[in-house]
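Trainee: here's a sequence, model it:
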Amino acid sequence: MTYFQRGLLAAVFMLLGLVFWPLLAVGGLIAWTVYSDIRDEPERKRQEAEIEARLNKPITVEDMRRSCESPAEEAFFDAMVSAYGMTVGPGCIKGDGIQLRTQIGLGQLRIGRGSAWRQFRGDFLIDDKLVVEIDGATWHGSPDAMARDAARDEVIHAETYTVLRIPASVVFATPAEAVRRVEDVRRRLSVAA
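Mentor: Here you go, the predicted model:
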């Protein structure tokens, strides 16, 4: 609703509040929300412009590589950059028909009983459809870690992404195989679309 429509609704409720007093409070509440929104609009617009600028800011390959959180992620990143000739893009790096982002916020997950919800990130996002997770044996090898990863995958799938998990050992031993796995999933996604 526009400010005018909400203001008109507040006035109607306040007039009706002369007959049925609880409606006066409802009208006052609506009027207060209109006032608050008008007062906060400049700050909200500034924040939206800042977010838009950050999303579209050109990012260099070096800047993005620094956001990798493990040697395995760095190795995968280097393999993708090399395979696709990636360079600067708006909010991502691009090359040969592919775009790549790192450390993308994906959702919230409760880890363990009674614990709080925690935001989690995906290692890589390719073409805004494919989440690539690089799984090291130390962090992802235990039964608890596998259950946590399965729960994360459910959340990611619910947000309409596809998940590809690549073991760190594959990335280190044969980086080309990791790139081939990404290409296979990208091909399947383009056929399904």
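Trainee: C-alpha from now on. contacts and neighbour counts both.
Mentor: OK.
Trainee: quick one, strands of the chain?
Mentor: 58-59, 87-90, 93-95, 98-110, 117-126, 130-135, 162-167 (DSSP state E).
Trainee: for these, which one ends up most surrounded?
Mentor: Among those, ranked by average contacts under mean count of other CA atoms under 10 Å, first place goes to strand 130-135 (a mean of 22).
Trainee: coming back round to it: redo the strands of the chain as JSON lines? Include distance to R66.
Mentor: Below are those laid out as JSON lines (distance: least, CA to CA, whole Å):
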{"stretch": "strand 58-59", "distance to R66": "11"}
{"stretch": "strand 87-90", "distance to R66": "14"}
{"stretch": "strand 93-95", "distance to R66": "13"}
{"stretch": "strand 98-110", "distance to R66": "10"}
{"stretch": "strand 117-126", "distance to R66": "13"}
{"stretch": "strand 130-135", "distance to R66": "16"}
{"stretch": "strand 162-167", "distance to R66": "20"}
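Trainee: and the residue nearest to S169 when sequence neighbours are not counted, how far is that from L16?
Mentor: Of all residues not flanking S169 in the chain, G136 sits nearest, at 7.3 Å (CA to CA, 6 or more residues apart in numbering). Counting by CA to CA, to the nearest Å, the gap from G136 to L16 is 65 Å.
Trainee: of these two, who's got more company?
Mentor: More neighbours surround G136 than the other of G136 and L16, with 18 against 15 (other CA atoms under 10 Å).
Trainee: where along the chain do the helices fall?
Mentor: Assigned by DSSP state H, the chain shows helices spanning 3-16, 22-56, 61-66, 71-84, 137-140, 143-158, 168-173, 175-192.
Trainee: before we go on, could you also do this sequence so I can check it against the first one:
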Amino acid sequence: MSNKAQAKKIVIRGVLTVICIAGGFVFPLLFLLAAFFAWTIYSDLTDPKPTAPPGDAWYTRRWTVTAEDPEWKTYFLRFCESPAEEAFLEAMINGYKLLPNEGILVGSGLELNLQVEHKPYRVDFLVDKWLVAEIDGAAWHSSPEAVERDRIRDEFFVVNGFAVVRIPAKIVFTAPGKAIETVRTAVAGGAPSKKVVTTPPRASVAQSLLQAVKSVDKFVSEVEAGVTKASEIQSAIGFSRQSFAVEKMVTDSAIAAARNVVDLDEKLAADPNLRKNFDAVYARLEKAQSLRAEHGTKEAPTITISPISRPATHPDPDINKAIVVSYSILINDRSRYFDDVRKQILSDPRISAYVQSHLERQGCHAVWAQIMKADPAVVAYE
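Mentor: Next comes the predicted model:
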């Protein structure tokens, strides 16, 4: 079952729980039904079902290959997204004598997984389920924007109980032994401390129902806490979300206008008569604009976009964690959006000057600068 489908069922059962509680004051037996619904909601929230792995044939091959297959290494190398990642994986395999075991690599007391999703991110390598190893190419991780984005990403993983090491691609290529030593030192330092979670003994049906009745109040309290948390998140990053929305609006408008101009230029170039008529109309428009300027007509208003800034630390640790995660998602979405815009402009250089002119006429110079500073990593994957 997908996460969306499960969330929808939880919401429906929550509504039914509230209805049964309200009806219970008239028909007391409805309290038991409300308790049952609340218990199933609590069970789903505390015991999420694992997501099935992709059914892709090539993906499945990685998860089924064994060390007896002489080509087993190729099924893992193909998951790497850069030559530096391939070199690091080769070094780890040789340094730790790693062998495949149900889709991961194990050996010499170490476990290595790669391209592991932990939404909203995906890590290059995950060592022993707690050490995130990122291989950084200088071209993609040296700009101030990339450094800030990496810092936010690392903070997200640290908040969620991981440790992070970043290894420059140059080190992987020139001194792979040093890259392995970086991992070895981090592993020797031990995993970050985590809260111990114990599984309570199985309760009887009567005890379960009693606990479910008690959980009704807890459920209501959690709903109230969720509303409070959402309100605090909106207060912390609401302006940043609004700024990103305006950035998208003016950028999409600029690209659409640029494509219209390019299409018009093509039509005018193909039809001399149309070009002649257009030039005549355009000349009249310019004259009218000149007259308006002489009579003191005001220029078109510009658009002001507030800069996106990192939210302040919230005194409540749980709410602060939620704010960090939400801000990380916002920054990640914004980065991907501008990377996509940059790809569009690079794929059709004719629109570049028009997009820049359109944005700057609206006073959105910073948006154009952001487009030009977009992370080239996405472009390199083409």
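Trainee: what TM-score do we get after superposing?
Mentor: The TM-score (TM-score structural alignment, normalised by the length of structure 1) is 0.67; 159 aligned residues with a CA RMSD of 4.0 Å.
Trainee: follow-up on the earlier one: so which of the helices of structure 1 is nearest I126 of structure 1?
Mentor: helix 175-192 (8.6 Å; CA to CA).
Trainee: buried sites along that closest one?
Mentor: By 16 or more other CA atoms under 10 Å, the buried positions in helix 175-192 of structure 1 come out as 175-176, 178-179, 182, 186.
Trainee: tell me how far the ends of stretch 268-277 of structure 2 are from each other?
Mentor: Note: stretch 268-277 of structure 2 ends 10 Å apart using CA to CA.
Trainee: quick one: that stretch aligns where in structure 1?
Mentor: Under TM-score structural alignment, there is no match for stretch 268-277 of structure 2 anywhere in structure 1.
Trainee: grab the nearest non-local neighbour of the residue nearest the centre of structure 2.
Mentor: The structure's structure 2 has its C-alpha centroid closest to P120; by CA atoms, centre = their mean the separation is 3.4 Å. Nearest-residue entry for P120 of structure 2: I329, 6.1 Å, with adjacent residues in sequence omitted and distances by CA to CA, 6+ apart.
Trainee: in a helix, that's where the one you found is, yeah?
Mentor: Yes: judged by DSSP: H, G, I helix; E, B strand; the rest coil, I329 of structure 2 forms part of a helix.
Trainee: map it onto structure 1.
Mentor: Mapped onto structure 1 by TM-score structural alignment, I329 of structure 2 lines up with nothing.
Trainee: quick check: I329 of structure 2 vs I152 of structure 2, distance?
Mentor: Look at I329 of structure 2 and I152 of structure 2: by CA to CA, they are 10 Å apart.
Trainee: ok, D339 of structure 2 next?
Mentor: 18 Å.
Trainee: kindly report the same for K267 of structure 2.
Mentor: Look at K267 of structure 2 and I152 of structure 2: by CA to CA, they are 47 Å apart.
Trainee: ok, these two, which is more surrounded?
Mentor: Neighbour totals were compared for K267 of structure 2 and I152, and I152 leads with 20 against 13 (other CA under 10 Å).
Trainee: contact partners for G24 of structure 2?
Mentor: 30-31 (CA atoms under 8 Å, 6 or more residues apart in numbering).
Trainee: also the one 10 residues further on?
Mentor: Taking CA under 8 Å, 6+ apart, we find A34 of structure 2 in contact with 16-21, 213, 216.
Trainee: among the residues you listed, who's most crowded?
Mentor: Highest count within those by other CA under 10 Å belongs to T17, 25 neighbours.
Trainee: how much space separates it from A5 of structure 2?
Mentor: T17 of structure 2 sits 18 Å away from A5 of structure 2 when distances are taken as CA to CA.
Trainee: gap between the closest residue in space to R121 of structure 1 that isn't next to it in sequence and D123 of structure 1?
Mentor: Nearest non-adjacent residue to R121 of structure 1, counting by CA to CA, 6+ apart: G105, 4.3 Å away. Distance, G105 of structure 1 to D123 of structure 1, by CA to CA: 9 Å.
Trainee: what's Y75 of structure 2 aligned with over in structure 1?
Mentor: Alignment note: Y75 of structure 2 maps to D63 in structure 1; criterion TM-score structural alignment.
Trainee: going by contacts, tell me the helices and strands next to the helix or strand harbouring L268 of structure 2.
Mentor: Using DSSP states H and E, L268 of structure 2 falls within helix 205-270. In this structure, helix 205-270 of structure 2 makes packing contacts with helix 29-46, helix 272-294, helix 317-347, helix 352-361, judged by 3 or more CA pairs under 8 Å, 6 or more residues apart in numbering; DSSP states H and E.
Trainee: could you redo the last one with a cut-off of 7 Å?
Mentor: Here helix 205-270 of structure 2 touches helix 29-46, helix 317-347, helix 352-361, going by 3 or more CA pairs under 7 Å, 6 or more residues apart in numbering; DSSP states H and E.
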